[in-house]
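S.K.: Okay, here's the prediction I keep looking at, along with the sequence it came from:
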Amino acid sequence: MSAALAALAPHAARLAAARIPDLVQAEPGRAARMLRAGPIGMSLARQKLDGDARAALHALADAAGLVPAFRRLFDGEMVNASERRPALHSALRSDLGTSDTARAAHAQAVQARERMRALVAALEASEVTDVVNVGIGGSDLGPRLVVDALAEFGTGRFRLHFLSNVDGSAAQRLLAGLDPERTAAILVSKSFGTQETLLNGAVLRDWLGGAGRLYAVSANVPRAEAFGVAAERVLPMWDWVGGRYSLWSAVGFSIALAIGMEGFEALLAGAAAMDAHVLEAPVEDNLPVQHALHGVWNRNGLGYPTHAVLPYDERLALLPAYLQQLVMESLGKRVAADGSAIDHATVPVLWGGAGTNSQHSFFQALHQGTDIVPADFIGVARPSHPFADNHRALLANLLAQTEAFANGADVDDPQKVYPGGRPSTLLLLDALTPESLGGLIALYEHSVYAQSVLWGINAFDQWGVELGKKIAGDLLPALAGELTGPLDPVTAALIDAIRARG
């Protein structure tokens, strides 16, 4: 695949000095072209490429076998080679797989959802007013994003809280405002061996006083039961769903409690519509595929090392943090799926923040800094609030920034020159609803998978997070003052310093 990626270089060299407004002007219809999948539109007009470069990207997709790769994903083939597993998160929300494996996965997901429905109904009939979701990574970021983004669709029955950090300060602050007689906790851990979740879970279990308001979502039911969660209150996960792809499963229990089962199913329906789109739409009209191809162009063709996600809607303020895990844990790989070395760049560093706040923090660097940072701008056409002037100002800023990024401004004073040439993609939601949010998240999931295929890497393992966990476990005795084996000299000195002041 390196040769196919190398074919982008001549186009990148040819376009190095090109101005984005000139590229737009030279291509009839480009300015108005908006790709669409249901309530989501995508404009690529301000990316820095032309028709010939776009054709090279489509050739790259053909060479990588991108279309059949999606069929393999949906049919439950072993796309996670290092763990010898399929990745069937799509089966949690849609029945588009044609294999027995995919159909069985979908049936399991439907069955688990019915169990979750019963638990939601039981909690709604109880005296519980507050629910704490205890998890980290994919067991926290996805549910937290959705609950926050869709607050207007909330039933108002529960207040949802999220506890992820192992820092005891987080638990102390959270519990100070809750009543143990009216609180339930959901412990979410695929393995039920995650250190942070078990420590925080033990705090909640003890604080609840052994009351039967402890729930779990896990692939390891025996461990959850041994921890003290009654079997009938353990909802399943499966090894064919990665944590960062799991909010569509019972990991979304907290989402269902916040917006009701109907709202949760609407979220799934929006994602399922994007699943159908990625399978059926031709490459040139396919939102996730085009998003991925332009990401590869910016990373490998133009050589940009970072990427910003800039939602112009406060309800999507947590989206950059969610996407940091989805993108960087999935694509942060230095070897191919077969373990061989690769000689091309993979994941960019992803970061961002909500507009217009971020305009007053880091946009100076984006406009006039020495590094070019491509960006996804995300807007919502129809607001959920009645403040029309505010929404017009928000959209004006969104459109102004994408224009300024691309076009820049040339003046006599060099301090005030905007060089432009900053490429961006504009994603426009008709409105922020469970359906459109489900589609948006699924779009990014499929874009990540497409990029992994184009780069020849595995998007579904995350071995890079294991070493630090192992070392941390080995250091716990030393921090407690117990004799241990040889330590790294710097670590040993730091432990001495901590213990001297602890």
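M.R.: In hand now; what should we look at?

S.K.: alpha carbons only for contacts and neighbour counts from here, please
M.R.: Noted.

S.K.: host element of the residue nearest the centre of the chain?
M.R.: The centre of the chain sits closest to L323, judged by CA atoms, centre = their mean, with a distance of 3.2 Å. According to DSSP states H and E, L323 maps onto helix 319-331.

S.K.: Second structure for comparison follows:
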Amino acid sequence: MQFTRCDRTAAWGELQAHFDASGRALDLRQAFAADPARFETLSQSAPHVFADLSKNLADARTEALLQDLARECGLEAHRDAMFAGEHINTTEDRAVLHTLLRRPASAPPPPGPLAQPFADVQATLDAMLAFAERIRADHTITDVVNIGIGGSDLGPQMVVLALAEFAAPGKRFHFVSNVDGHELAGVLRGLAPEHTLFLIASKTFTTAETMANAQSAKRWFEQSGSVDVARHFAALTTNVAAAKAFGIDTTFGFWDWVGGRYSLWSAIGLPIALAIGAEGFRRLLAGAHAMDEHFRTAPLARNLPVRLGLLDVWYRNFHRFTTRSIAPYHSALKRLPAYLQQLEMESNGKRVDLDGQPLAAGTSPVLWGEPGTNGQHAYFQMLHQGTDVTPLEFIAVRDAAHDLPGHHPKLLANALAQAQALMVGKTDAGGHKDFPGNRPSTFFVFEALTPESLGAFLALYEHRVFTSGALWGINSFDQWGVELGKVLARDIEPRLASGDVAGLDASTAGLLALLRPPK
């Protein structure tokens, strides 16, 4: 597959010239005054999501040049290779097939080598959803505790919270990820063993934090006098033998072509299915699949994930913006910023290209945020008047899921006003009340927060990250950066007991001595 890194293309030079000539100095207020159709031109509907891109520091010429860049890099071929099951995860020699998890059973089977994986996906999905329905109907199970970390925690937790309006009553959901025992202990204090189902989510059943928490949960369960581990524990893993040795009979597996941060669509999504049911889970998949098809088939100029990914390259490499803030104006999306952090920063936080060569251009920005209106009273001061420009992304939902009068109009008015204020600013001769304006934002709108709209938005973000990573020429599907600390922790843990500091640097040795419990 032919692929060219973005900074080695002719289009890159054209973009730099465009940036120097007019892109750097683009003023949004002047742009709207000069083009009454700017909103219509730079906004777009995609499956279940509307996006207003008109308040971004780009114009039609910018978008055209970015699309030229995408073509010269070979983005479309790279996208097609992913959907075809080619091993685009080169450092691990794996296919990248999380989109296959969302393909509906009613769709024609994919051709060639994907037919068997598709059949396996459907069989596992059917079994998982059947189990979920049995547990949902079992009124003796009142609490579900998901024990996992990273993608085995962030995705399921975020979706369960986001779709709480669709959850069946009578069950509470808890998520334990941190190896800090305070988290697990706090959850266990409120549980009755005979009414609790534990889900152990680890592909290999060896993840250090997850297995430490799993062993402690099992010990707590058995010390209460309970003996039926097989009934109260299930595993989301491919290591059936290890789960069996733990005492677990019920396991649901997934495949090495499912990266952790793309795994909520797989058996890792069992907590979601337990919360919103089999039909709700299939609706979540359907929304994602609709966005997959949009990404796969829409021309670049009207392909929303592509347009967003290209804008990310424009901001990161030409404007040199190093962060992006996420502001969901819906309290149910409170964990969305954390989920998107992993999705983008673990995927694109790389410093070498596919050939292992150092990159000349920056990659992933830092993602951060909080739900509005809370964020307004925390860090929007910096967004409006700080020395750094931070692109902001608003997410608003037209229809409320509650009937409390007056709240939703206030919420939506705040979202609209903040986006407007960032752009238009305000002049103050004294300086302290001066808002420079011309600060960019993107505004996403859902008609309602549903399984379909959430599924579509998450898939939109996945493909957006794919787009920017493809242009940078990096592998967005490995995460070697998390490994070194794990290796060193295995060496340091026994030293905390023994006090042995031989071979350690002075700082680590000194800190270890301070952290050892007193004799």
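M.R.: On my side now, so go ahead. All values reported here derive from a predicted model rather than from experimental measurement.

S.K.: now what about the TM-score between them?
M.R.: Remark: TM-score between the superposed chains equals 0.97 [TM-score structural alignment, normalised by the length of structure 1]; 500 aligned residues with a CA RMSD of 1.6 Å.

S.K.: one step back: counterpart of the residue nearest to the centre of structure 1 in structure 2?
M.R.: Under the alignment (TM-score structural alignment), L323 of structure 1 maps onto L340 of structure 2.

S.K.: Same question for I457 of structure 1.
M.R.: Using TM-score structural alignment, I457 of structure 1 lines up with I474 in structure 2.

S.K.: And the helix or strand following the helix holding L323 of structure 1 against structure 2, how far off on average?
M.R.: Sequence-wise, the next helix or strand downstream of helix 319-331 of structure 1 (DSSP H and E) is strand 349-352. Compared with structure 2 after fitting, strand 349-352 of structure 1 has a mean deviation of 0.6 Å; criterion: mean CA distance after the TM-score superposition for structure 1.

S.K.: matching residues in structure 2 for strand 349-352 of structure 1?
M.R.: Residue span in structure 2 matched to strand 349-352 of structure 1, by TM-score structural alignment: 366-369.

S.K.: Any chance you could list what contacts the matching stretch?
M.R.: Under the contact criterion CA atoms under 8 Å, 6 or more residues apart in numbering, stretch 366-369 of structure 2 has outside partners 322-327, 337-338, 340-341, 344-345, 375.

S.K.: can you put those in TSV and add distance to A243 of structure 2?
M.R.: Listed next are the contacts of stretch 366-369 of structure 2 as TSV, based on distance: CA to CA, whole Å:
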residue	distance to A243 of structure 2
T322	43
T323	41
R324	40
S325	40
I326	38
A327	40
P337	32
A338	29
L340	30
Q341	30
E344	31
M345	31
G375	42
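
S.K.: before we move on, the earlier item: doesn't the match of I457 of structure 1 fall inside a strand?
M.R.: No - under DSSP: H, G, I helix; E, B strand; the rest coil, I474 of structure 2 falls outside any strand and is assigned coil.

S.K.: which residue packs closest to it, ignoring adjacent ones?
M.R.: D353 (4.4 Å; CA to CA, 6 or more residues apart in numbering).

S.K.: Show me what the one you found lines up with in structure 1.
M.R.: Checking TM-score structural alignment: D353 of structure 2 goes with A336.

S.K.: isn't that match right up against H344?
M.R.: No - counting by CA atoms under 8 Å, A336 of structure 1 stays clear of H344, with 10.4 Å between them.

S.K.: Please state the offset of stretch 46-63 of structure 1 from the chain centre?
M.R.: In terms of CA atoms, centre = their mean, to the nearest Å, the centre of stretch 46-63 of structure 1 is found 25 Å from the chain centre.

S.K.: Helices along the stretch 101-250 of structure 2, start to end?
M.R.: 115-137, 154-162, 181-188, 208-223, 229-232, 240-246 (DSSP state H, counting those that start in this stretch).

S.K.: Ok, which of those helices comes nearest W255 of structure 2?
M.R.: Minimum separation from W255 of structure 2 across the helices of the stretch 101-250 of structure 2 (CA to CA) falls at helix 115-137, 9.0 Å.

S.K.: and the closest one, what other elements does it pack with?
M.R.: For helix 115-137 of structure 2, the packing partners by 3 or more CA pairs under 8 Å, 6 or more residues apart in numbering; DSSP states H and E come out as helix 270-297.

S.K.: excluding its backbone neighbours, what's nearest A290 of structure 2?
M.R.: Counting by CA to CA, 6+ apart, A290 of structure 2 lies nearest to P47, which is 6.1 Å off, once chain neighbours are set aside.

S.K.: Could you give the number of residues near the equivalent of that neighbour over in structure 1?
M.R.: The alignment partner of P47 of structure 2 in structure 1, by TM-score structural alignment, is G38. Residues lying near G38 of structure 1 (other CA atoms under 10 Å) number 14.

S.K.: repeat for the one 5 residues further on
M.R.: A count of nearby residues for S43 of structure 1, using other CA under 10 Å, gives 21.

S.K.: for V490 of structure 1, same thing?
M.R.: V490 of structure 1 has 9 nearby residues by other CA under 10 Å.

S.K.: One more: S169 of structure 1?
M.R.: For S169 of structure 1, using other CA under 10 Å, the count is 9.

S.K.: corresponding residue for P436 of structure 2 in structure 1?
M.R.: Using TM-score structural alignment, P436 of structure 2 lines up with P419 in structure 1.

S.K.: list the contacts for that match?
M.R.: P419 of structure 1 neighbours (CA under 8 Å, 6+ apart): H367, Q368, N407, G408, A409, D410.

S.K.: Look up the closest residue to the aligned partner of the last one in structure 2, ignoring the ones flanking it.
M.R.: With TM-score structural alignment as the criterion, D410 of structure 1 lines up with T427 in structure 2. Using CA to CA, 6+ apart and skipping residues adjacent in sequence, the residue nearest T427 of structure 2 is D434, 4.9 Å away.

S.K.: and if you look at A95 of structure 2?
M.R.: Per CA to CA, 6+ apart, closest to A95 of structure 2 is H87, 4.0 Å.

S.K.: Can you tell me the SS state at the counterpart of the one you found in structure 1?
M.R.: With TM-score structural alignment defining the correspondence, H87 of structure 2 maps onto M78 in structure 1. What three-state DSSP gives for M78 of structure 1 is coil.

S.K.: Now do M78 of structure 1 against A125 of structure 1, distance only.
M.R.: Distance, M78 of structure 1 to A125 of structure 1, by CA to CA, to the nearest Å: 42 Å.

S.K.: what does A211 of structure 1 give?
M.R.: Counting by CA to CA, the gap from A211 of structure 1 to A125 of structure 1 is 17 Å.

S.K.: Can you pick out the residue with more neighbours from those two?
M.R.: With neighbours defined as other CA under 10 Å, A211 of structure 1 and A125 compare such that A211 has more, 13 against 10.

S.K.: Fine by me, thanks again.
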